[in-house]
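Novice: what shape does this take:
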Amino acid sequence: MMDLKLYINGEWRSSRNKESADIINPATQEIVAKSPRGTKEDTEEAIKAAKEAFESGVWSGKTAQERAKYLFKIADKLDEKHNELVKLEVMDNGKTKAEASFDINDAATCFRYYAGLITKPDGETYDVPEPVQAMVVREPVGVAGLIVPWNFPMLMSVWKIAPALAAGNTIVFKPAEITPVTATKLFEIMEEAGIPKGVVNMVMGEGSVVGQTISESNDVDVVSFTGSTEIGRRVMRAAAGNMKKISLELGGKSPNIIFDDADFETAIDYGLFGIFFGAGQVCSAGSRIIVQEDIYDKYVERLVERAKNIKVGPGNQEGVEMGAIVSEKQLNRILKYIKIGKQEGATLALGGNRLTKNGMDKGYFIEPTIFTNVTSDMRIVQEEIFGPVVVIQKFKEEEEAIKLANDTDFGLAGAVFSQDGAKALRVIKKVRAGITWVNTYHPTFNEAPWGGYKQSGIGRSLGTYGLEDFQEVKQININLAVEPVGWFKN
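Specialist: Model prediction:
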């Protein structure tokens, strides 16, 4: 069993209250680690260390090329420890080995992307009236508070840490309470890479304590949060105290529109992948499939047939395609929504049960679940379930599909499947979402922005947009003729 520690000002330590939480393997319910319950005082100490490190210039004072060398080194170490990290991610979160392997690879790629990006030109000059030379430069914001969810423990951490460090900030990082293992390994790697003391700090603990302290602190200059819309609102309110910059990547209830001229098997395959990848515990999951009426029955029949054959089980087993739900709490939440769907009158076309056979009796497993005959006013259509549960809606014409797609408070992601290129582009442009696809689902890239419309958040991760979240823009005007302005005559 691992005994995890806080990491504050370059030191590994226990929390002040000496309390710890059990970290559970969701596939077996075995205790795999003890994680400290950080206190408000621990968090404030981490913030103080980050502020002092920032003001000292030990990191912000380095050139972009110098910071890039550290980030490249971290990426190399992630590659070196790939197999170990995959094993830990599967144990910590319940993912399959294939999912965890992709995440670790992409984490290394993300560090390399920002290491390269930060050395590229990012200033501007303006042709303004003489004798002034006007320019814009970008500077680090200061202390960055980073709060991540449990569904992508390593990858979500890196999506925030890499650009924050690339920009020259110092950080106070809070992993999800139930999945801190690979985040701890990442901080070990950053220590091995030689990141100076105080630049990176990690405090585990409850969001109501650690996350709240980070969000409220007047010494934190930017807070980046990924999680539920409900908690995002709390972060936003707390951050208003010192008007700190915020970036919020929140919930989703994303539409996957299937036209009758789509390549049928491709639309089926991505329908499955869109919702059952990661056991549906993905903010951008295609949890609402909207199918044109002429192929609706055929689509439902084929999707159910394929979903029956998804191999569910412990993520470390060969051939497993869908792993465990991350915790008992999340398992019960999903089962509650399945019960609500039945009560609302939806048709349960597949699944809906906890799995306990074939080695799954001690873990948190749910069957792939499909609801049909749903209406837009149902809770299972409107609310984020965050599990392997999909609802299938029917539409007649293009405008109805768009209306159904946008009939939600969320706007994170969406997709259109059609072999009519003009129609596909026309429809996807009308889908009110920040991440969209045509004839595919889920691929995303470090070079492109990630984030949503409406109650799915504020700001963007990844790409140049993700770097800008951790930068301030400064205008500089230089007088090239140093002489009195002569505005006042006497």
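
Novice: only C-alpha atoms for contact and neighbour calcs from this point on.
Specialist: Noted.

Novice: help me confirm that Gln393 is found in a helix?
Specialist: No - looking at Gln393 with DSSP: H, G, I helix; E, B strand; the rest coil, it is strand, so not inside a helix.

Novice: contacting residues for it?
Specialist: Arg288, Ile289, Ile290, Val291, Thr372, Asn373, Val374, Thr375 (Cα atoms under 8 Å, 6 or more residues apart in numbering).

Novice: swap in Leu412?
Specialist: Counting by Cα under 8 Å, 6+ apart, Leu412 has contacts 251-254, 283-284, 433-435, 451-453, 456-457.

Novice: most widely separated two among the contacts of Gln393?
Specialist: Val291 and Thr375 (13.3 Å; Cα to Cα).

Novice: which one's more surrounded, the two?
Specialist: More crowded of Val291 and Thr375, by other Cα atoms under 10 Å: Val291, with 24 against 18.

Novice: tell me the secondary structure at that one.
Specialist: Val291 - assigned by three-state DSSP - is strand.

Novice: next one: the one 4 residues further on
Specialist: Classification of Ile295 using three-state DSSP returns helix.

Novice: to check against the first, give me the structure of this:
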Amino acid sequence: MLIGGEWVEAAGGETFETIDPFKGEAWARLPRGRADDAERAVAAARAAMAGPWGRMSASERGLLMFRLADLIARDAEHLARVEVRDNGKLINEMRAQVRYLPQYFRYFGGLADKIEGAVLPIDKADTFNYTSHEPLGVCVAITAWNSPLLLAVNKLAPGLAAGNTFVLKPSEFTSASSLELGRLFEEAGFPPGVFNVVTGFGVEVGAPLVDHPHVAKVAFTGSEGGGQAINEKAARGLKHVTLELGGKSANIVFADADLDNAVKGAVSGIFAATGQTCVAGSRLLVQNSIYDAFVDRLVAFASTARIGDPQSETTQVGPVTTPPQYRKILDYIDIAKAEGAVCRLGGRPATGAECGRGQFVEPTIFTEVDNRMRIAQEEVFGPVLSCIRFEDDDEAVAIANDSLYGLAAGIWTRDLRRAIALPRRLQVGIVWVNMYRAVSYMSPFGGYKRSGLGRENGMDAVREYLQTKSVWVSTAAETPDPFSIR
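Specialist: Reported below is the predicted structural model:
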């Protein structure tokens, strides 16, 4: 693990294995951190805040981030291959993600010395008042297993620009790439302790990090249950939190849409990344007048998806990353069938020779789904699509908003009025119109309701890592009545 600029074993000497989801075998051994390691990492991050990093100018911090961006760009292929080995997502997807990460550090590195306070025209005579924005301090980032580096950088880039230090606890299923990132932090010249990586399990090392009295903020991406537990723990210490949680996003297709593009958008929304993404368009709402024809077209297109080795350039659907998630997806397929949904495609494990010894689920499409069914209300996090009918705009909005979640939505239409009016009515943090599953370091990312708290990306993300100070300076020659508030 990387703690205080040194590569160390877990204090207790324990290790655990990480599994290649395609080959079904262990490929790396990692330190199994516990409370002692959490303590060491927080102490190192705290020392860095009080040391060289805390004394560094904002412009100097930005230059280090630019240097890190160049190193990530240099090693992008290696980092992408490590991610694929660890989480089983497609090489084309991981390569595109990692090659995009330098832009995060360049964008936020450029913002580092543009965080400005203000001079206020205060209503008190003989008084000068100004504000400044300062870092929170030691931040803990806890990431999910589906896109480890992207999820980490979503937190690190704005947080470092704001002047904070970090302890990163990646998912125990996918920790290898985070350790590789730590080596690049070292090479870029970040002071020891600015970025620390501890590996292990949530209860054993994640919980002590969240509980630590010297941690100012916890930024988490993961399940709703995990986010709720972290929020409750953080609240006891009055810590800042950013929670990027689950979704049950509605991808809405109107009769006037470009149907070829809408089919591609539906496939992108649910079968890309094997459906293992928080923004998955897992509820496909299709206007009743085109429902049957559209579903036929969708099933025909989705049935051509190529399943196989995620390291292959031609594979389109890879394995499920973890054994528990694989079992969960299959359980939900059984639940959908029991509820009366009609399985038009897939609905089974994929077991052909192209699947190796990995855990694959066939791309699955259910029709005649009612929005009250569990398959339409609960997050599956896999390649399972629920197709739901609607009549008009009002019913589409009502169905889309009838969810505990509110992360994202898609709208497919040629109607300009609808394209502008409907996003205002949808209770979600992200709306795509005639596109799906696009992200940018410049645009805020986050959800409503049970999809989380706070925002990542864009200027909104920097604000999540700052606190505001108000400074009052008297210019009066004589202090007025000390027994009365000024």
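
Novice: what's the TM-score once they're superposed?
Specialist: Here the TM-score for the pair of chains, by TM-score structural alignment, normalised by the length of the second structure, is 0.97; 483 aligned residues with a Cα RMSD of 1.3 Å.

Novice: checking the contacts of Gln393 of the first structure against the second structure: which ones persist?
Specialist: Mapping the contacts of Gln393 of the first structure onto the second structure (both residues aligned by TM-score structural alignment, their matches' Cα atoms under 8 Å) leaves Arg288, Ile289, Ile290, Val291, Thr372, Asn373, Val374, Thr375 still in contact.

Novice: centre-most residue in the first structure?
Specialist: In the first structure, the residue lying closest to the centroid (Cα atoms, centre = their mean) is Met156, at 4.7 Å.

Novice: which one of the contacts of Leu412 of the first structure is nearest Gly194 of the first structure?
Specialist: Closest to Gly194 of the first structure, out of all of these and judged by Cα to Cα, is Gly451, at 31.7 Å.

Novice: so the closest one makes contact with Arg460?
Specialist: Yes - taking contacts as Cα atoms under 8 Å, Gly451 of the first structure lies within contact range of Arg460: 4.8 Å.

Novice: those two: which is more packed in?
Specialist: Legend: neighbour count by other Cα under 10 Å for Gly451 of the first structure and Arg460, higher for Gly451 (25 against 22).

Novice: sorry, back to before: among the contacts of Leu412 of the first structure, which are in helices?
Specialist: Members of these lying in helices (criterion: DSSP state H): none.

Novice: closest to Ser35 of the first structure among the residues you listed?
Specialist: After measuring the contacts of Leu412 of the first structure against Ser35 of the first structure - Cα to Cα - the closest member comes out as Cys283, at 25.4 Å.

Novice: please tell me how far the residue mapped onto the closest one from the second structure sits from Met56 of the second structure.
Specialist: Alignment note (TM-score structural alignment): Cys283 of the first structure maps to Cys278 of the second structure. Between Cys278 of the second structure and Met56 of the second structure the distance is 36 Å, computed by Cα to Cα, to the nearest Å.

Novice: coming back round to it: overlap in contacts, Gly451 and Arg460 of the first structure.
Specialist: Glu249.

Novice: I'd say Asp294 of the first structure and Ile258 touch.
Specialist: No - Asp294 of the first structure is beyond contact range of Ile258, at 10.8 Å (criterion: Cα under 8 Å).

Novice: these two: who's more crowded?
Specialist: Neighbour count, other Cα under 10 Å: between Asp294 of the first structure and Ile258, Ile258 has more, with 28 against 14.
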